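> have a look; sequence and predicted model below, questions after that.
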Amino acid sequence: MSNEYFPDSDEQINDDEEWVSKTQRKREVEAQQELGAKITLLNKEQVEQVPMSDELRAAIAEAARLQPRSEAIRRHLQYIGRIMRNEDTEAIEAALDRFEAGKQAHAQIFKKLERWRDRLILGDNSDLQAYLNEDGGADIQHLRQLLRNAKKEQAQEKPPVAARKLFKYLRERAESQLQL
């Protein structure tokens, strides 16, 4: 006895390739909502760089107006997830990946500058010379003054005001080199 709901073992179901489980569909919907939520965390300049429809852009702008951690924002993120079904998610993910890569590069530069600051304060003239070899445009007199103040401050166990000024100078030098 053959039933239309339970095919005989001899019959082949041709829809196997197109069939998607309910769980898989839920995962895809949640992934789209998460992607939409990531977009809402971007600043205005970054949002403008993300390729999206006007409808999604308006929904993202509306999300910025809502209170964080409220029921309204949760529902709005679900709405954004529904809009995301019609968007080019690969292009959006690529844009978000570019922003993340830039953030990681910035963090690496920041850590490098922190290491230079600590090395210069704890080191001697050879460390200063190594930094000057790397950054030939640095103001040597100003850098020596900042180092003297930071070392003096460290010896007297004062708050690291001069060390912060030294770091600020190193950061400004790194930014000026990146702009060249």
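The structure has been received and is ready for your questions.
> all contacts plus neighbour counts: C-alpha atoms, from now on.
Will do.
> at the geometric centre of the chain, which residue do we find?
residue 100 (3.5 Å; C-alpha atoms, centre = their mean).
> and the lengthiest helix in the chain, what does it pack onto?
Ordering each helix of the chain by length in residues (DSSP state H) puts helix 89-122 first. Applying 3 or more C-alpha pairs under 8 Å, 6 or more residues apart in numbering; DSSP states H and E, one finds that helix 89-122 contacts helix 22-40, helix 125-134, helix 140-155, helix 161-179.
> repeat that for 7 Å
Where contact means 3 or more C-alpha pairs under 7 Å, 6 or more residues apart in numbering; DSSP states H and E, helix 89-122 is packed against helix 125-134, helix 140-155, helix 161-179.
> so which bits of the first one are buried?
Yep, that's helix 125-134 we're talking about. 128, 131 (16 or more other C-alpha atoms under 10 Å).
> taking helix 161-179 as reference, get the angle to it.
Put simply, helix 125-134 runs at 30 degrees to helix 161-179, going by axes from the mean of the first three to the mean of the last three C-alpha atoms, to 10 degrees.
> what's the offset of helix 125-134 from the middle of its chain?
32 Å (C-alpha atoms, centre = their mean, to the nearest Å).
> what of stretch 117-135?
Worked out by C-alpha atoms, centre = their mean, stretch 117-135 lies 31 Å from the chain centre.
> circling back to that earlier point, can you pull the buried residues of the longest helix of the chain?
For helix 89-122, by 16+ other C-alpha under 10 Å, it's 89, 92, 93, 95, 96, 110, 113, 114, 116, 117, 120, 121.
> any chance of JSON lines for those residues, columns distance to residue 165?
Output for the buried residues of helix 89-122, formatted as JSON lines (distance: C-alpha to C-alpha, whole Å):
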{"residue": "89", "distance to residue 165": "44"}
{"residue": "92", "distance to residue 165": "39"}
{"residue": "93", "distance to residue 165": "38"}
{"residue": "95", "distance to residue 165": "35"}
{"residue": "96", "distance to residue 165": "33"}
{"residue": "110", "distance to residue 165": "15"}
{"residue": "113", "distance to residue 165": "12"}
{"residue": "114", "distance to residue 165": "12"}
{"residue": "116", "distance to residue 165": "13"}
{"residue": "117", "distance to residue 165": "10"}
{"residue": "120", "distance to residue 165": "13"}
{"residue": "121", "distance to residue 165": "12"}
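> try it against this one:
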Amino acid sequence: MEDFLERIQLVQRKQIKLPVDKSEFIKAFRQNVDEGEIGMFSGMFEAFTTSKNRFKGNISNNDFEIRRRKVLFQRNQLFARIKGTFRQQADHVVVDLTINGFSKMIIPFYVLTIAFYIFFITTISNGLELLSPFFLFMVIHAILMFAIPYFVMRRSVKSTAADIEKELFFMTREKSGMY
């Protein structure tokens, strides 16, 4: 499943090298990420909090799992999750990231949508020809109903990948005094 999601660009892997010590990186990372659960219903009132941090999640000594904070009145909410591990390599920290934009909540949507289209087309199509305008409209509508969530998730992965790379880079520059 993970390979399939990676091929359709709903999962992206990255490796980032940062010129900072691992302990300093963990300290800076924890200052810029709010501790908390990142489950499906854990952030219901998260948009009403007043935190300056852009990410929320859990960080341990060797790995982390975070996601972007929900912000009030932000139109393009990004729901991709970032799992990662970090290790010291010489004088650098190597961060291996997996950005996952696929949510298991989309599976019931796709199953119900398929069931709806099968039911609707079979009940209505008794007296219609295969190439009637109604049938063509339903096919185009079905394609849009499946494609729009896919492209939203894919855009979320790309945007989150760019954001986390920038955040980690600037977080370490600020900490090491290179600013």
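Received, thanks. Everything numeric here is computed off the predicted structure, so don't read it as measured data.
> now the TM-score, please.
Counting by TM-score structural alignment, normalised by the length of the second structure, the TM-score of this superposition works out to 0.28. Behind it: 73 aligned residues with a C-alpha RMSD of 4.3 Å.
> in TSV, list the helices and strands packed on helix 89-122 of the first structure along with distance to residue 71 of the first structure.
Below are these laid out as TSV (distance: least, C-alpha to C-alpha, whole Å):
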stretch	distance to residue 71 of the first structure
helix 125-134	53
helix 140-155	50
helix 161-179	42
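> which one of those lies closest to residue 75 of the first structure?
Judged by C-alpha to C-alpha, the one of these that comes nearest to residue 75 of the first structure is helix 161-179, at 41.5 Å.
> please identify the buried residues of the closest one?
162, 163, 166, 167, 169, 170, 171, 174.
> just the angle for that helix relative to helix 89-122, thanks.
130 degrees.
> so what touches helix 161-179 of the first structure?
Helix 161-179 of the first structure has contacts (C-alpha atoms under 7 Å, 6 or more residues apart in numbering) with 113, 117, 146, 147, 149, 150.
> what angle do helix 140-155 and that helix make with each other?
Using the same axes, to 10 degrees: helix 161-179 of the first structure against helix 140-155 is 140 degrees.
> how far does helix 161-179 of the first structure sit from the chain's center?
22 Å.
> and what of stretch 107-121 of the first structure?
So, by C-alpha atoms, centre = their mean, the centroid of stretch 107-121 of the first structure is 21 Å from its chain's centroid.
> so what touches it?
127, 128, 147, 150, 151, 166, 167, 170, 171.
> need the contact list for the first one.
The contact partners of residue 127 of the first structure, taken as C-alpha under 7 Å, 6+ apart, are 119, 120.
> again, 6 Å this time
residue 120 (C-alpha atoms under 6 Å, 6 or more residues apart in numbering).
> same thing with the fourth one?
Taking C-alpha under 6 Å, 6+ apart as the contact definition, residue 150 of the first structure lies against 162, 163.
> now with 7 Å, please.
121, 162, 163.
> and it, how far is that from residue 118 of the first structure?
Noted for residue 150 of the first structure: a distance of 10 Å to residue 118 of the first structure, by C-alpha to C-alpha, to the nearest Å.
> I'd say residue 36 of the first structure and residue 81 touch.
Yes: distance between residue 36 of the first structure and residue 81: 6.1 Å, which falls inside the contact criterion (C-alpha atoms under 7 Å).
> elements contacting the helix or strand where residue 137 of the second structure lies?
Per DSSP states H and E, residue 137 of the second structure falls inside helix 133-176. Under the contact criterion of 3+ C-alpha pairs under 7 Å, 6+ apart, helix 133-176 of the second structure touches helix 22-31, strand 92-100.
> ok, then the element right after the last one?
Stepping forward along the backbone from strand 92-100 of the second structure, the first helix or strand reached (DSSP H and E) is helix 106-124.
> relative to helix 133-176, how tilted is that following helix?
170 degrees.
> nearest residue to residue 15 of the second structure in space, please, no chain neighbours.
Once flanking residues are discounted, residue 15 of the second structure sits nearest to residue 96: 4.5 Å by C-alpha to C-alpha, 6 or more residues apart in numbering.
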